[in-house]
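Chemist: got a predicted structure plus its sequence, pasted below:
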Amino acid sequence: MKGERDKDESSAAPRRQVQLRSGGDQPVDPEDLVMLSGRDVTPERVERARRELEEKGAAAVERYLP
């Protein structure tokens, strides 16, 4: 029966390749950074996120998205 099982698996459609990204390779707005942190968007948090993005760049995003 092993041969039948191998045959079924080989005839299955090929799996779709998934490309994982860290998130730091894409542009992120301060609002996005606040949402990544799991917090509500407030003007104070957006301003803090804007400063963090200016200072740290993509590293600010990497903090939330490995």
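Modeler: In hand now; what should we look at? Owing to the predicted nature of the structure, the values given are computational and were not obtained by experimental measurement.
Chemist: hey, let's count contacts and neighbours off CA atoms from now on
Modeler: Will do.
Chemist: how about residue 50, nearest residue that isn't a chain neighbour?
Modeler: The shortest distance from residue 50 to any non-neighbouring residue, by Cα to Cα, 6 or more residues apart in numbering, is to residue 30 (4.9 Å).
Chemist: does residue 53 sit in a helix, a strand or a coil?
Modeler: helix (DSSP: H, G, I helix; E, B strand; the rest coil).
Chemist: another structure for you, compare them:
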Amino acid sequence: MPISQPDSPSPSEDTTTPDALLHTGAGGEVSPEDLVLATGRDITPKNLAWAERKLAAEGPAALDKLLP
């Protein structure tokens, strides 16, 4: 699906997501739920406990390590 630019009269053939739209959110607060969802797992007590331990050990950077 082409991405159109607001100031462009016609859709662009470039399908690359602009850098301004790419972010992990690690600059803000990261919750255990965020970490679990980033791995593609279901939110279960076991997965939340894992995410809490990982966040305690690595901080918000844990999310950056999971996302491309």
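Modeler: Received it, and whenever you're ready, just let me know what you need. Small disclaimer: the values here were computed from a predicted structure and weren't measured.
Chemist: TM-score of the superposition?
Modeler: Scored by TM-score structural alignment, normalised by the length of the first structure, the superposition of the two chains gives a TM-score of 0.64; 53 aligned residues with a Cα RMSD of 2.2 Å.
Chemist: just to revisit the earlier point, the residue nearest to residue 50 of the first structure -> the second structure?
Modeler: For residue 30 of the first structure, the aligned position in the second structure is residue 32, judged by TM-score structural alignment.
Chemist: is it correct that its match is in contact with residue 56?
Modeler: No. Judged on Cα atoms under 8 Å, residue 32 of the second structure makes no contact with residue 56 at a distance of 9.9 Å.
Chemist: more neighbours: the two, which one.
Modeler: With neighbours defined as other Cα atoms under 10 Å, residue 32 of the second structure and residue 56 compare such that residue 32 has more, 21 against 12.
Chemist: for the second structure, what spans make up the strands?
Modeler: With DSSP state E as the criterion, the second structure has no strands.
Chemist: what residues does stretch 48-57 of the first structure touch?
Modeler: With Cα atoms under 8 Å, 6 or more residues apart in numbering as the test, stretch 48-57 of the first structure has contacts from 29-31, 33-34, 60.
Chemist: that one maps to which residues in the second structure?
Modeler: Residue span in the second structure matched to stretch 48-57 of the first structure, by TM-score structural alignment: 50-59.
Chemist: mark which of the contacts of stretch 48-57 of the first structure are buried, thanks.
Modeler: For the contacts of stretch 48-57 of the first structure, a burial check counting by 16 or more other Cα atoms under 10 Å picks out 30-31, 33-34, 60.
Chemist: now for the residues you listed: which two are most distant?
Modeler: The two members of those with the most space between them (Cα to Cα) are 31 and 60, at 12.7 Å.
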